[in-house]
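>>> here are the coordinates; sequence isn't available:
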């Protein structure tokens, strides 16, 4: 199995629920900051309603008094996303250790019967089979509905990863909520 493709067991079982709505939703259509804020707000609203939602969302540096972090929705544990490379550096500042720790932490929390998994995005690292790609695959194998965002730059890789079974959603809590309700109805 290629690290960057959806597990064949998932394709064989079908990644769509009984109503024919893909159990994988992804948000596009606004800036990354807007999309992340909408996904985070939606996830927190579900948590506040007592829903078993798992996931990692990106929290802007302005909210944590430094660089952006990944925050686990349930435990509120934080993981560094960026490393300081010094003034004038033009290298990628992604903290691969922090990303790996966040991904491992999240993957360890996944359990059968969870209502939803939210992962902030499918990006470059995931397209290369790193980052949160293991958590994406595990959620698919456990039949946990999945919500993420995808930068259009990685759309082709995302479609290959999901076998084209994901549903594109606009960046609004209302649209995501409608998708989520279809997931709940199909499970009941």
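Arrived safely. On a predicted model such as this, the values are computed, not experimentally measured, just so you know.

>>> only C-alpha atoms for contact and neighbour calcs from this point on.
OK.

>>> ok, residue 95 to residue 133 distance?
16 Å (C-alpha to C-alpha, to the nearest Å).

>>> neighbour-wise, which of those two wins?
Legend: neighbour count by other C-alpha atoms under 10 Å for residue 95 and residue 133, higher for residue 133 (23 against 14).

>>> surely that one is in contact with residue 126?
Yes: in this structure, residue 133 is within contact of residue 126 by C-alpha atoms under 8 Å, at 4.9 Å.

>>> for residue 159, which residues are in contact?
Contacts of residue 159 were listed using C-alpha atoms under 8 Å, 6 or more residues apart in numbering, and they are 165-166.

>>> following the helix or strand encompassing it, which helix or strand comes up?
Here residue 159, judged by DSSP states H and E, is contained in helix 155-162. Counting by DSSP H and E, the next helix or strand C-terminal to helix 155-162 is strand 167-169.

>>> and the comparison structure, right after this:
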């Protein structure tokens, strides 16, 4: 079932916004530290969080593009950047790594109080990546938090429609939203 189908059937999560919140950030400025702090705030209050936080490692001498996703539930880091060598001029997403990360979150989200989808980026805007994870969380009626680079806001609105609430990325705001 897609997010659109979940919305069309009228199924709701725990709040009037379809159980979906999102935070928007400036293109190229992923807020890993703020997301990590927000997740820790919720975990310190006993909430179970499943999901992913994007981590960018220092470039190695073999590659200038080392992106990983950290599984919040386990701390495991999964590489999502193809190693294209030092001569490469751009990064390319490793879809097999992304699929591993998706499966890791899916294995933990049934018992979660919140699912965090680190980014609704270009791949998700085109219908792939972690987009299905948002729909599956909605279908399972588990609240979901999604990160949005500014350039993908329009694609997000096309996907989510009127559902979803923009929130500031801080633990207290997320906690109040989850408690509503």
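Structure's in. What do you need? A quick note: this is a predicted structure, and the numbers were derived from the prediction, not measured.

>>> TM-score for this pair?
The TM-score (TM-score structural alignment, normalised by the length of the second structure) is 0.82; 174 aligned residues with a C-alpha RMSD of 2.4 Å.

>>> circling back: residue range for the helix holding residue 159 of the first structure in the second structure?
The counterpart of helix 155-162 of the first structure in the second structure, using TM-score structural alignment, spans residues 153-160.

>>> where exactly do the strands run in the first structure?
Assigned by DSSP state E, the strands in the first structure fall at 24-27, 53-59, 69-72, 78-80, 116-119, 146-149, 167-169.

>>> mean distance, the first one to its aligned residues in the second structure?
Averaged over the aligned pairs, strand 24-27 of the first structure sits 1.1 Å from the second structure after superposition, using mean C-alpha distance after the TM-score superposition for the first structure.

>>> so that strand aligns onto which residues of the second structure?
Under TM-score structural alignment, the counterpart of strand 24-27 of the first structure in the second structure spans residues 20-23.

>>> how close does the equivalent of residue 49 of the second structure over in the first structure get to residue 163 of the first structure?
Superposed on the first structure with TM-score structural alignment, residue 49 of the second structure falls opposite residue 53. As judged by C-alpha to C-alpha, residue 53 of the first structure and residue 163 of the first structure stand 24 Å apart.

>>> same deal with residue 127 of the first structure?
Residue 127 of the first structure is 13 Å from residue 163 of the first structure, by C-alpha to C-alpha.

>>> one step back: quick one: buried residues of the helix holding residue 159 of the first structure?
Under the neighbour-count criterion of 16 or more other C-alpha atoms under 10 Å, helix 155-162 of the first structure has 157-158, 161-162 buried.

>>> in these, find the pair that's most separated.
Distances among the buried residues of helix 155-162 of the first structure were taken as C-alpha to C-alpha; the most separated pair is 157 and 162, at 8.7 Å.

>>> after superposition, how close is the lengthiest helix in the second structure to the first structure?
Using DSSP state H to define each element, the second structure has its longest helix at helix 95-108. Its aligned residues in the first structure lie a mean 1.5 Å from helix 95-108 of the second structure after superposition (mean C-alpha distance after the TM-score superposition for the first structure).

>>> that helix - contacts with which helices or strands?
strand 49-56, strand 67-71, strand 77-79 (3 or more C-alpha pairs under 8 Å, 6 or more residues apart in numbering; DSSP states H and E).

>>> how much space separates the residue lying farthest from the centre of the second structure from residue 26 of the second structure?
When distances are taken from the C-alpha mean of the second structure, residue 87 lies farthest, 30.1 Å away, according to C-alpha atoms, centre = their mean. As judged by C-alpha to C-alpha, residue 87 of the second structure and residue 26 of the second structure stand 28 Å apart.

>>> ok so, going back, ok, and for the longest helix of the second structure, which residues are buried?
Residues of helix 95-108 of the second structure classed as buried: 95, 97-98, 101-102, 104-106, 108 (neighbour count, 16+ other C-alpha under 10 Å).

>>> contacts for that helix?
By C-alpha under 8 Å, 6+ apart, helix 95-108 of the second structure touches 50-52, 69, 71, 73, 78-81, 129-130, 133.
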